[in-house]
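K.L.:
I need the structure of the sequence given here:
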Amino acid sequence: MAFWSGEKLASELPHLVSPYWPKNLDCASYRLSVGEQAFVTSDKLTQHVPEAELVTFLGAPPKNLLRIGPGQFAFLLTDEVVEVPPSALALISMRAKYKFKGLINVSGFHVDPGWKGKLIFSVYNAGPSPILIEKGEPLFLIVYSDLDRTSEASHLYDGEAQGQESIKTSLLSGLNSQVFSPQVLQKKLDDTYEKMSAVNLKTSITVGVASALAAITSVLIATVALLPSWVGVVTARTLDAAGYEIRQKPDTRSPIDDRSREATPANTHPPGTTPVAPAAGK
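P.N.:
The predicted structure is shown next:
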């Protein structure tokens, strides 16, 4: 098995890659570009938002950008139609500048002899930040290698994806839910902490208001309880400062009318009689 050199790629790829751009030739590999279709997992798909599109169509600016968030999985369709001759095998990868950002190729790593069609790269953002992808951006790499012999028809690719031109809906049937990742778990924890903090804040405010009301009520009760004596003291001091003397009013009530007052034995005698003095010596 021998890998194709840059010179052989330059002579063979114009017949195997369409469209072919000489500027995309990179040493012993060729750079494939991002096409017009893509799919990215998102929260909208898990929440069944009606306007959420499964397949994103990239076009002219400003609709030429695709955002792959941390922990999200994506399908990216190439712009080029790729063909692999029966005597060769192709290997696919991504450029290092995107790998350093955390983008990982999780799709197959080779293209079978006899393949013809656009390629779909499945990628995963394992990095901490969103990655922006632009339509027409040379993101992928393809390398060709010779086989020890030309493959027979029975060993050539003849699957359902032959002649592939788009991202099929059947490929997305199991990807309508959020991909679990450390970033997704962190987001769920942050949301839970925020909700708990809101509940604790409301509870603290309620308890604080209740305590304040209880304190105010206690002060009012104490003030009302002390009000009569306080008013009396203030009135007495005011009159004294004005030169008035406060005296207790004499009791002018009649002993007969005052039933609460008990008569002494010396003054006790029947009505209309003259009291008799006690005998001497007794």
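K.L.:
drop to CA atoms for contacts and neighbour counts, all remaining ones
P.N.:
Fine.
K.L.:
run a quick neighbour tally on Arg237.
P.N.:
11 (other CA atoms under 10 Å).
K.L.:
tell me which residues touch Val55, please.
P.N.:
37-40, 167 (CA atoms under 8 Å, 6 or more residues apart in numbering).
K.L.:
relative to Lys202, which of those residues is nearest.
P.N.:
Val40 (38.5 Å; CA to CA).
K.L.:
state the distance from that closest one to Asn176.
P.N.:
As defined by CA to CA, to the nearest Å, Val40 lies at a distance of 10 Å from Asn176.
K.L.:
the two: which has the busier surroundings?
P.N.:
Val40 (23 against 17).
K.L.:
find the nearest non-adjacent residue to that one, please.
P.N.:
Ala74 (4.3 Å; CA to CA, 6 or more residues apart in numbering).
K.L.:
sequence B follows; please return its structure for comparison with A:
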Amino acid sequence: MTVPHSSFWSSDRIKEEQSSRELISPFVGGFVKQSAYELALGSEVFITSEHTKRRLAPNEQISIPPGQFALLLTHEQLDIPNDVIGFISVRYTIKRKGLINVSGFHVDPGYCGRLKFAVYNAGSQNIVLSRGQRVFMIWFTNLTEPTSDPYQNKSTEQNEITAEDVMSLQGDVASPAALKDRIDSLQTEYDRRLSTMDDRVRQGLGALEDKIATRSKVATGLLVAFVVEFLILIIVLVVGFFFQRPTTIVVPEPKKDTPGIQQNSNTSQANNNRNSPG
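P.N.:
Below is the predicted model of the structure:
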């Protein structure tokens, strides 16, 4: 058994398949380019910064801020056969501005309905789109045989952005731009506090230097007074040493014996001799 070869469709093949079975509705042959079909932005969008979905009037514009997600509904409805798979992307002219497709890159065999593109603005500026603008692209390739488990959900949920879709993307998104602003704000606050702290440190050092200078002056004054008093004491001692009068010690001369005294002495000696026995 020969297995059919799987390959991507050319532009002519897309037009041929469209003429035999309705793949895309509405279909405009002029939007088949480089083996892909260009899909347009439809009537419903949801941007995380707006909290609820919007319905767009013809040619109405939307703006996706940096760092925000969005759900974009296509204008066209698709009816993918069971033996075909589609591959999707954002057009390069829009992708290069920073709009990234984060919802997946293929369309299942058997899928029927509009496509919901979940996108993220990774750029630094708002991305502006308008209803009816050619934003997306789809390529087709055939399978070797029809799949036995095609996509089964044929509900109308595929043709609108539902409340569940909105709730799945709700919440604050920390965009790079918002984070940059926050970092800049913190840097400014840090610089302010650092400057205030530096001023306080300088004031404290100035006060400390004043106290040290005052105490140094007091210590210097005390030292000078001590040195002066010490010098005065030295001077007084030196002057007293050189100019003090010496003390004269008078030694009395021995007295000479007089004749009367000598005679009395001799008489006393004679009397003593008489009185002595034998």
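K.L.:
ok so, going back, just to be sure, the residue nearest to Val40 of the first structure is in a strand?
P.N.:
Yes - assessed by DSSP: H, G, I helix; E, B strand; the rest coil, Ala74 of the first structure belongs to a strand.
K.L.:
now check it against the second structure: what is it aligned to?
P.N.:
Under the alignment by TM-score structural alignment, Ala74 of the first structure pairs with Ala70 in the second structure.
K.L.:
now Arg95 of the first structure
P.N.:
Arg95 of the first structure maps onto Arg91 in the second structure, by TM-score structural alignment.
K.L.:
wait, Met1 of the first structure sits on Asp148?
P.N.:
Yes - the pair Met1 of the first structure and Asp148 passes the contact test of CA atoms under 8 Å, sitting 6.1 Å apart.
K.L.:
all strands of the second structure, in order?
P.N.:
24-25, 32-33, 36-47, 54-55, 61-64, 69-79, 84-90, 99-101, 106-107, 112-121, 127-130, 134-142 (DSSP state E).
K.L.:
what residues in the first structure pair up with the third one?
P.N.:
If I follow you right, that is strand 36-47 of the second structure. Against the first structure, strand 36-47 of the second structure falls on residues 29-40 (TM-score structural alignment).
K.L.:
give me the mean deviation of the matching stretch from the second structure.
P.N.:
In the superposition against the second structure, stretch 29-40 of the first structure averages 0.4 Å from its aligned positions (mean CA distance after the TM-score superposition for the first structure).
K.L.:
centre of the chain to that stretch, how far?
P.N.:
Taking the mean of its C-alpha atoms, stretch 29-40 of the first structure sits 31 Å from the chain's own mean (CA atoms, centre = their mean, to the nearest Å).
K.L.:
contact partners for Leu213 of the first structure?
P.N.:
So Leu213 of the first structure contacts nothing (CA under 8 Å, 6+ apart).
K.L.:
nearest residue to the middle of the first structure?
P.N.:
Residue closest to the average C-alpha location in the first structure (CA atoms, centre = their mean): Asp191, at 4.3 Å.
K.L.:
how far away is that one from Tyr144 of the first structure?
P.N.:
Taking CA to CA, one finds Asp191 of the first structure at 48 Å from Tyr144 of the first structure.
K.L.:
Leu9 of the first structure maps to what in the second structure?
P.N.:
Using TM-score structural alignment, Leu9 of the first structure pairs with Ile14 in the second structure.
K.L.:
quick one on the thing from earlier: ok, the contacts of Val55 of the first structure vs Pro228 of the first structure, which is closest?
P.N.:
For these, the minimum distance to Pro228 of the first structure (CA to CA) is 79.0 Å, reached by Val40.
K.L.:
pretty sure the closest one sits against Pro70.
P.N.:
No - contact criterion CA under 8 Å: Val40 of the first structure and Pro70 do not qualify, at 11.3 Å.
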